[in-house]
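[1] just coords:
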């Protein structure tokens, strides 16, 4: 279950606006967090500078930039982006990397520390100490990284760099997070012998994020190979002068789902015609729920009916969409189930328990199952919606507020993890 929460600080809340008109808006969301932090990391491992254009500017992205700087890299702001300089690996001494509650930083950067010659201490928010990482730390140790986690299998931990990582073949259980696998693949081109990862245990969640990692590796000049559950990345000299980040389609979720509850139309500018982002699944979901969807050179346009069908959804590959989808389904015309997302218990919070707790507290009939949620629509009422320092729960609270007056979202600033301007953009979308 989520940790108990104190009474909300009324100075740190946001009352989600009630929709009183059919929505009619054009929206652009920031760059993809997942793509931004992968691009930043690969740029740091490249032979020359890389201009990352239209990146996300958020807490997680800034934590990644700070981590790269601490590990021997450098960055500077340029028009519409950031220029990343390669990491210099021959410096010694001790440095610290602040993880915050950023899973990509906690999982992607320890291997980079092993490539250098510094002693690097990793730690972050209390929440990051509870997020799964032990299988990755074991795999890094097996590949030759000098790592001390005090037997915790979690932050804080220390990596002592010895100027490189041998690499080779390793077994990895990535069933708790596909980021474990991505971490090894992204660093693999810089290992002396590259890396071969053989997956054991269950299937990693979010296959699209694995595809995203492989795609970005290829764009930067690596040659990853996949044979079922075995992945191989040979040593490579990475280089890419410039890369433009797509809009974050998961962050777009509450905006493109809004017409389903309000009626009207929203156009999401910049929606790519082809993408590895899991958020692209929203197009098929909206059709399944009875909404009208079109994609052209201007972006994705959603025209909603104001009516939502109940559904049975397996969200294993798109688990990060669960909070906003669950909020939407509270207003469906019948019961719904969400399955395949047991791994969400190890995200920013136990998202399944948090959603069941908070939605039920507002009058909903929502229970968390072993791997998902069971939702039976019931009349909802206003009240405090606790967010457990989880950005996706802030977005879920916004969706609830479309239909329910008086939804008071606790700690809205936590949405700065992926979209610092979210509440302002949401209110702008709803203005007549």
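    That came through fine. Since this is a predicted model, take the numbers as computed values, not measurements.
[2] rest of the way, CA atoms for contacts and neighbours
    Will do.
[3] hang on, isn't residue 293 packed against residue 300?
    Yes. Taking contacts as C-alpha atoms under 8 Å, residue 293 lies within contact range of residue 300: 7.2 Å.
[4] Return the residues in contact with residue 199.
    171, 172, 173, 174, 229, 230 (C-alpha atoms under 8 Å, 6 or more residues apart in numbering).
[5] what packs against the helix or strand hosting the second one?
    Remark: residue 172 resides in strand 168-173, with elements defined by DSSP states H and E. Using 3 or more C-alpha pairs under 8 Å, 6 or more residues apart in numbering; DSSP states H and E as the contact criterion, the elements in contact with strand 168-173 are helix 134-142, strand 195-200.
[6] okay, pairing it with this:
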């Protein structure tokens, strides 16, 4: 392999010569796709997953389930538009939408080896599933996955009766010695570093002999909308869930033992991945419509309507989707992002272009994501001339005139899209390893360039 193949040249971020005017189709939600795959794999009958995202994270999940014995067949139809399905973005082909996946839960078994890559959903959601397999399941992944928190899931599964060999690390690599069943019951965990610890146990909970009662005993609990998404999807496949949101005990979730029903599930567009496109309208004073924006959703990305409106835009939700219009000025914001931490990189990029300072709070847990996102954002924006400082739980951003330069991504897809937002209005920004966007948003460079066609870029 050549040196250029290992370290491709930085991607020149397109510069917008005018206001962006575009309509885009964002591929399906990674969070919904991977939860849907897990639930379908645990079901008592075959199911369908329609408009799924096909990206590195979701293909890792599908391949992992296949390795454990689940049948997954992909069907791609060129007639999807006529059938009312989401159509791909203009020029993007079929690369990120397998029109439907048919899932056959054939029984879980080992031995098998699972590559989690650097996907939090795969490394956390599948060890509980592996306890239900007949045989050992070995988990490994990218080097960064070794330092991402996993102890909450490992310790909880051991307390519920699982046998796991991790050589005392509390992290990857590890082997789950599945016994075909798990007792389940009540367990206390500290999920302050990741809400995925809670979701991981809840998703497999219906299949545990006693169900599961998860009690969060830590201080804060980030990304609550993702737990609400898990609960909503569990109920859609027939599970009985008691939760704080519906009058239950605070920080306690109970899932009763039951069969999981095979369903026909349609995946919503990924609203967090819509962020850079909405931001394009905000920072250029343009207008962007994201097709098929749901009127009701548990996705954290829906908060963008409120946050970006406070930063100077306006939005309208119609049957066609969400149309966001920039107001010509970008305002600073003081905002608690604890429930929507994944939106922080894009919001930080917009805040660096605002007319006043911003404080982003409640996101200390981002130091343990794909990279240390707080340190990475601080370093990269400051190297373009910005003035960003880390706080105990977030960032303080003071706008400064920015200049071009290389924006490093640290193999983090949201760093790549954040740098691209800045590059819209700062000439000469280059994105190192823009290909990392394949984690959740394949074809991002092409989608981004085509969005700018209306702005004369």
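    Nice, I can see it. Please read all numbers here as calculations on a predicted model, not as lab measurements.
[7] For residue 330 of structure 1, which of the helices and strands packed on strand 168-173 of structure 1 is the nearest?
    Comparing those against residue 330 of structure 1 with C-alpha to C-alpha, the closest turns out to be helix 134-142 (35.6 Å).
[8] What distance do you get for residue 113 of structure 2 to residue 370 of structure 2?
    22 Å (C-alpha to C-alpha, to the nearest Å).
[9] let me fix that: residue 183 of structure 2
    33 Å.
[10] who has more neighbours, the two?
    residue 370 (20 against 17; other C-alpha atoms under 10 Å).
[11] how about residue 451 of structure 2, what's its partner in structure 1?
    Residue correspondence to structure 1 (TM-score structural alignment): residue 451 of structure 2 is matched to residue 429.
[12] surely its match meets residue 24?
    Yes. Assessed by C-alpha under 8 Å, residue 429 of structure 1 is found in contact with residue 24 at 7.4 Å.
[13] if we can go back for a sec, sec struct for the match of residue 451 of structure 2, please.
    Here residue 429 of structure 1 is helix, with the state taken from DSSP: H, G, I helix; E, B strand; the rest coil.
[14] Identify the residue nearest it in space, chain neighbours excluded?
    In space, and not counting its chain neighbours, residue 429 of structure 1 is closest to residue 25: 5.5 Å by C-alpha to C-alpha, 6 or more residues apart in numbering.
[15] Residue 127 of structure 2 too?
    Per C-alpha to C-alpha, 6+ apart, closest to residue 127 of structure 2 is residue 176, 6.6 Å.
[16] Report the contact partners of the one you found.
    If you count contacts by C-alpha under 8 Å, 6+ apart, residue 176 of structure 2 has them with 127, 130, 131, 136, 137, 138, 139, 162, 163, 164, 165.
[17] Minimum distance to residue 358 of structure 1: which of the helices and strands packed on strand 168-173 of structure 1 has it?
    Among those, helix 134-142 sits nearest to residue 358 of structure 1 (C-alpha to C-alpha), with 29.6 Å.
[18] can you list contacts of the closest one?
    107, 111, 147, 152-154, 170-174, 180-181, 184.
[19] Kindly report the same for stretch 282-298 of structure 1.
    Residues outside stretch 282-298 of structure 1 that contact it (C-alpha under 8 Å, 6+ apart) are 253, 257, 260, 269-271, 273, 300-305, 307-311.
[20] Now list the buried members of the residues you listed.
    For these, a burial check counting by 16 or more other C-alpha atoms under 10 Å picks out 253, 257, 260, 269-271, 300-305, 307-311.
[21] can you pull out the strands in the stretch 101-250 of structure 1?
    119-123, 146-148, 157-160, 168-173, 195-200, 225-227, 230-233, 242-244 (DSSP state E, counting those that start in this stretch).
[22] What span of structure 2 is the second one aligned with?
    Same thing as strand 146-148 of structure 1. Counting by TM-score structural alignment, strand 146-148 of structure 1 falls onto residues 163-165 of structure 2.
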